[in-house]
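**Q** Curious how this folds, go ahead:
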Amino acid sequence: MEDYRHILGRSGEDAAVQYLESIGHRVLHRGWRVRHFEIDIITETPGVLHFVEVKTRSGSGGADPSESIGKDKLKNMYLAAQSYLSAHPSKMETSFDAV
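**A** All right, here's what the predicted structure looks like:
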């Protein structure tokens, strides 16, 4: 049985995918993992590969999701992105995003 945090996180990722697709992103991967690193969503727009961290909150607060990403999480995203690009070489610009 899933706990509340997993259910909330999955619903947040579902909402993030809908939002990203609505603004023109093409979703390539969800929950992409390598070793102990994970990237929530990987998308592309023309010429740009996006590595997206999803921050889901219960409640009505509208805080900027990037404010809740610490330097350790950012470092892990960067390492995961390097692994992704090693496995899937790309000449596209890369972007690290939070929704």
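**Q** rest of the way, CA atoms for contacts and neighbours
**A** OK.
**Q** Which strands or helices does the longest helix that the chain contains pack on?
**A** When the chain is parsed with DSSP state H, its longest helix is helix 4-22. Packing contacts for helix 4-22, counted by 3 or more C-alpha pairs under 8 Å, 6 or more residues apart in numbering; DSSP states H and E, involve strand 26-34, strand 37-45.
**Q** okay, these in JSON lines with mean neighbour count and distance to residue 83 next?
**A** Supplementary listing: the helices and strands packed on helix 4-22 in JSON lines, determined by neighbours: other C-alpha atoms under 10 Å; distance: least, C-alpha to C-alpha, whole Å:
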{"stretch": "strand 26-34", "mean neighbour count": "15", "distance to residue 83": "7"}
{"stretch": "strand 37-45", "mean neighbour count": "20", "distance to residue 83": "9"}
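**Q** The structure of the following sequence is requested for comparison with the preceding one:
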Amino acid sequence: MGYHNELGKWGEEVAASYLRQLGYTILHRDWDYRHRDLDIVAMDNGVLVIIEVKTRKNERFADADEAVTPQKVRSISLAANAYVKRYGISLEVRFDIITVVGEPAGANEVRHVKDAFLPYI
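**A** Next comes the predicted model:
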């Protein structure tokens, strides 16, 4: 596995730990639907939360959350729709972004943007 993939996996672990500390219940990680994935699916006070995690070593060139493009929002929306249908969920759904900036051996910064985007299909 390349460094980029290892960094992303580490960032998702940091994000999941952060969410657990806030009292979220993690339902799934890396849930896959037709070459699309949901990084983290969690529950927060009766709301289904779909979390896109973006990890960067640093933000020298751009903020990590800027990597959530309209194409990525569409992909997440399609996968979230499939998830809701597969599990028969009839709850409110929220889409968040968590950015993790840093490296496993050093300090890191976690930013959580709730209601970061509206889904579209």
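**Q** what's the TM-score here?
**A** TM-score for the superposed pair, counting by TM-score structural alignment, normalised by the length of the first structure: 0.90. Supporting figures: 97 aligned residues with a C-alpha RMSD of 1.5 Å.
**Q** Tell me how far the most centrally placed residue in the second structure lies from residue 71 of the second structure.
**A** In the second structure, the C-alpha nearest the mean C-alpha coordinate belongs to residue 52, at 2.0 Å (C-alpha atoms, centre = their mean). For residue 52 of the second structure, the distance to residue 71 of the second structure under the criterion C-alpha to C-alpha, to the nearest Å works out to 13 Å.
**Q** now swap in residue 51 of the second structure and tell me
**A** Distance, residue 51 of the second structure to residue 71 of the second structure, using C-alpha to C-alpha: 16 Å.
**Q** neighbour-wise, which of the two wins?
**A** Each of residue 51 of the second structure and residue 71 had its neighbours counted (other C-alpha atoms under 10 Å), and the higher figure belongs to residue 51 (27 against 9).
**Q** isn't the more buried one right up against residue 43?
**A** No: Residue 51 of the second structure is not in contact with residue 43 according to C-alpha atoms under 8 Å; the separation is 10.5 Å.
**Q** still on that earlier bit, translate the residue nearest to the centre of the second structure into the numbering of the first structure.
**A** When the first structure is aligned by TM-score structural alignment, residue 52 of the second structure is paired with residue 53.
**Q** got it, and residue 96 of the second structure?
**A** Alignment note (TM-score structural alignment): residue 96 of the second structure maps to residue 97 of the first structure.
**Q** isn't its match right up against residue 49?
**A** No: taking C-alpha under 8 Å as the contact criterion, residue 97 of the first structure and residue 49 are not neighbours in contact, 10.3 Å apart.
**Q** of those two, who's got more company?
**A** The neighbour count for residue 97 of the first structure versus residue 49, taken as other C-alpha under 10 Å, is higher for residue 49 (21 against 14).
**Q** follow-up on the earlier one: part of a strand, is the match of residue 96 of the second structure?
**A** Yes: secondary structure of residue 97 of the first structure (DSSP: H, G, I helix; E, B strand; the rest coil): part of a strand.
**Q** OK, contacts around it?
**A** Under the criterion of C-alpha atoms under 8 Å, 6 or more residues apart in numbering, the contact list for residue 97 of the first structure reads 50, 51, 52, 53, 66.
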